[in-house]
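Q: Could you work out the structure for the sequence below:
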Amino acid sequence: MKLNYKLQGNKQPILLMHGLFGSLDNLNMLAKDLVANYQTIQVDLRNHGQSPWSNIMNYQAMAEDIAELCHGLQLQNLILIGHSMGGKVALQLSQLIPQLISNICAIDIAPVKYTQTINTPVIKALAQCIDQQLVDRKQIAEVMRQHGLNEPTILFLLKSFKRERWLFNADVIINQYANICDWQTISASAIPTLFIGGGNSSYISDENYPAIFNQFPNAQIDIVEGAGHNVHAEKTEQVLQHLYHWLAD
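A: Take a look at the predicted model:
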């Protein structure tokens, strides 16, 4: 699948991948700083942004999309940065193109299966909006409030609702949500991998550490206190400090 992407700068390439319901702009706060020292490639994953839609939504397929892009751009010595779902795509790529990757950074995600996530209420709210064929933004926002979504989350989602339609493939994301939460254990990868978690998030917990180190024995785990799941947006400077310090080692 030919993905939509934005490429800036030169030098060593860094490829940035957004989380569920996002787009390539979601990691702008990191890319704006990184582009001074790296070539940045921001990508719309399948069923998101301006990339093509597909009924298939799993990490193997999403990683194959990125691998195709990397080969097409002839990328080497590549640094991967992914948030949440994008982080799992980055981790899956350790199995597909290890020879092209120098480092991986997974932001607030672990290589494990999640049974309940903060996106579960979002999925239920979206399903109701689609079932009721809602196209009025105020009505959609009210349904989301009924499902317990806070205002920042509602505003984030409504950025992807334009001309009475969702820019992401809501139907497939709802149907494939179990695959998005899932994870198939992979062979141990020697690629240096940084896991950056939010101190107020449950996505990287102590009980995930064995799975992290079993699959990524050269892993480092940094926790940013006072941050939630969107740690890169809430504590951008701290995330960049962790990244630069790790890459310099």
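Q: going forward, measure contacts between C-alpha atoms and count neighbours the same way
A: OK.
Q: got a list of what the nearest residue to W53 once chain neighbours are set aside touches?
A: With C-alpha to C-alpha, 6 or more residues apart in numbering as the criterion, W53 has its nearest non-adjacent residue at 4.4 Å, and that residue is N47. Shown in contact with N47 (C-alpha atoms under 8 Å, 6 or more residues apart in numbering): 53-54, 168-169, 172-173.
Q: can we see that at 6 Å?
A: 53, 168-169 (C-alpha atoms under 6 Å, 6 or more residues apart in numbering).
Q: again with I204
A: 109-110, 197.
Q: Make CSV out of those and add distance to H229.
A: As requested, these are exported to CSV (distance: C-alpha to C-alpha, whole Å):
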residue, distance to H229
I109, 9
A110, 12
G197, 8
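Q: For the comparison step, fold the sequence that follows:
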Amino acid sequence: MRRSLEGLTRHIVELHHVDTGGEGRPLVVLHGLFGSADNWRSHVKQWRAQRRVIAVDLRNHGKSPHASGMRYATQAEDVEALLEALNIERCDLLGHSMGGKVAMTLARQSPARVARLIVADIAPIAYQHGHDAIFRAMRAVEARPPADRKAADRIMAEFIETPATRMFLATNLVRGEDERLVWRVGLDQIEEDYASIVAVPDGDGAYEGPALVLRGGRSDYVSDEALPAVEAVLPRAHVETLAEAGHWLHAEQPEAFQSAMSRFLAAE
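A: So this is what the prediction gives:
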């Protein structure tokens, strides 16, 4: 039976999630910045044949509530509260990009909850502010709510050259009360605390459990220079490179991503 989140830490928000049900140890999936559980739909369809999968919308994303504070300790508390509410004492945990930092934080703060950790294309380091064009594009759409996705794409193209990035952001557009498209993400809250998103994960010490770090060969998020930081936080991590993938490696190389995940999760 699902327990209420009432009485837990005041700033915890009740996260929207998709739960496939099923037996065995669940796989919990955390998306990256401006992503959602919906981005993992095709992977979830494959994983659910073997196990229970829970794909989560982190705060200010997808269908989850908007709330101030994007610190990784805060987001990890949200996820742990969800696990508590679902009576999940132990899980395998996968996080991509920002979600990977949430996953590392949760694993460091509550290692008994995480049996195996998968971190997709992010390192436990601070990054430069790299989303200025995205914020400008999203604010422009907000200022001129478009009637359709083609109009939204034209607005975003004034700031973002890459069609794939615009298409990814457009997954966050929904119909508002006047039938025009609006952002469903908590843009104010994300931009207000963006410094926490580019910061290092929270937590002290290392996660000593088995870990897999998947990185894209065409991405610079997990450079060789970042590997000592990975080893310090995840001393048992195996680092695997998907040569033909960029930062969105699960979307760009889905079969290779699935294969790497399957090998790791099968190696009990």
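Q: Pick out the one among the contacts of N47 of the first structure with the largest number of neighbours.
A: Per-residue neighbour counts (other C-alpha atoms under 10 Å) across these peak at F168, which has 24 neighbours.
Q: Give the aligned equivalent of it in the second structure.
A: Structural alignment (TM-score structural alignment) places F168 of the first structure against V185 in the second structure.
Q: Return the residues in contact with that match.
A: So V185 of the second structure contacts 60-61 (C-alpha under 6 Å, 6+ apart).
Q: again, but for the one 3 residues further on
A: Residues in contact with D188 of the second structure (C-alpha under 6 Å, 6+ apart): none are found.
Q: Pull up the gap between E191 of the second structure and I197 of the second structure, please.
A: 9 Å (C-alpha to C-alpha, to the nearest Å).
Q: Between the two, tell me which one has more neighbours.
A: Neighbour count, other C-alpha under 10 Å: between E191 of the second structure and I197, I197 has more, with 23 against 15.
Q: Please pull up the equivalent of that one in the first structure.
A: So I197 of the second structure corresponds to I180, using TM-score structural alignment.
Q: May I see the buried residues of the helix or strand encompassing that match?
A: Using DSSP states H and E, the element containing I180 of the first structure is helix 177-181. For helix 177-181 of the first structure, the neighbour count (16 or more other C-alpha atoms under 10 Å) marks 177, 180-181 as buried.
Q: residue range for the following helix or strand past it in the second structure?
A: With elements assigned by DSSP H and E, the helix or strand that comes after helix 177-181 of the first structure is strand 193-198. On the basis of TM-score structural alignment, strand 193-198 of the first structure is assigned to residues 211-216 in the second structure.
Q: quick one: the matching stretch to the first structure mean distance?
A: Stretch 211-216 of the second structure, aligned to the first structure and superposed, deviates on average by 0.7 Å (mean C-alpha distance after the TM-score superposition for the first structure).
Q: Residues contacting that stretch, please?
A: 116-121, 237-242, 245-247, 249.
Q: Among those, which ones are in helices?
A: L249 (DSSP state H).
Q: returning to that earlier point: burial measure for the closest residue to the match of I197 of the second structure other than its chain neighbours, as a count.
A: Nearest non-adjacent residue to I180 of the first structure, counting by C-alpha to C-alpha, 6+ apart: N58, 6.2 Å away. Applying other C-alpha under 10 Å, we find 19 residues neighbouring N58 of the first structure.
Q: Aligned counterpart of N58 of the first structure in the second structure, please.
A: Per TM-score structural alignment, N58 of the first structure is aligned with R71.
Q: again with R145 of the first structure
A: Under the alignment (TM-score structural alignment), R145 of the first structure maps onto A157.
Q: Tally up the residues packed near that match, please.
A: 15.
Q: ok, now which ones touch it?
A: By C-alpha under 6 Å, 6+ apart, A157 of the second structure has no neighbours at all.
Q: F156 of the first structure too?
A: Neighbours of F156 of the first structure in contact, by C-alpha under 6 Å, 6+ apart: none.
Q: The second structure: which residue goes with that one?
A: Checking TM-score structural alignment: F156 of the first structure goes with F168.
Q: With the first structure overlaid, report how far the strand or helix carrying that match is off on average.
A: In the assignment (DSSP H and E), F168 of the second structure maps to helix 163-170. Average distance, helix 163-170 of the second structure versus aligned residues of the first structure after superposition (mean C-alpha distance after the TM-score superposition for the first structure): 1.6 Å.
Q: distance of R149 of the second structure from L242 of the second structure?
A: Relative to L242 of the second structure, and taking C-alpha to C-alpha, R149 of the second structure is found at 32 Å.
Q: the more surrounded of these two?
A: Between R149 of the second structure and L242, counting by other C-alpha under 10 Å, L242 is the more crowded of the two (20 against 16).
Q: That one -> the first structure?
A: That one, L242 of the second structure, aligns with V224 by TM-score structural alignment.
Q: Please list all residues in contact with that match.
A: 198-199.
Q: now swap in A199 of the second structure and tell me
A: A126.
Q: Which stretches in the stretch 1-150 of the second structure count as helices?
A: 41-47, 72-85, 98-109, 132-143, 149-157 (DSSP state H, counting those that start in this stretch).
Q: Between these, which one is closest to V53 of the second structure.
A: helix 41-47 (6.7 Å; C-alpha to C-alpha).
Q: Pull out the buried residues from that closest one.
A: So, applying 16+ other C-alpha under 10 Å, buried residues of helix 41-47 of the second structure: 43-44, 47.
Q: any chance of those in TSV, plus distance to I88 of the second structure?
A: Shown next, in TSV, are those (distance: C-alpha to C-alpha, whole Å):
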residue	distance to I88 of the second structure
H43	21
V44	18
W47	18
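Q: What's the match for R51 of the second structure in the first structure?
A: Looks like R51 of the second structure aligns to Y38 there (TM-score structural alignment).
Q: With L96 of the first structure as the reference, measure out to its match.
A: Y38 of the first structure is 23 Å from L96 of the first structure, by C-alpha to C-alpha.
Q: How about R137 of the first structure?
A: From R137 of the first structure to L96 of the first structure the distance is 41 Å (C-alpha to C-alpha).
Q: R218 of the second structure: what's it in contact with?
A: 245-246.
Q: May I ask which helix or strand encompasses it?
A: Using DSSP H and E, no helix or strand contains R218 of the second structure.
Q: Show me which positions of stretch 105-123 of the second structure end up buried.
A: Those would be 105-111, 113-123, for stretch 105-123 of the second structure by 16+ other C-alpha under 10 Å.
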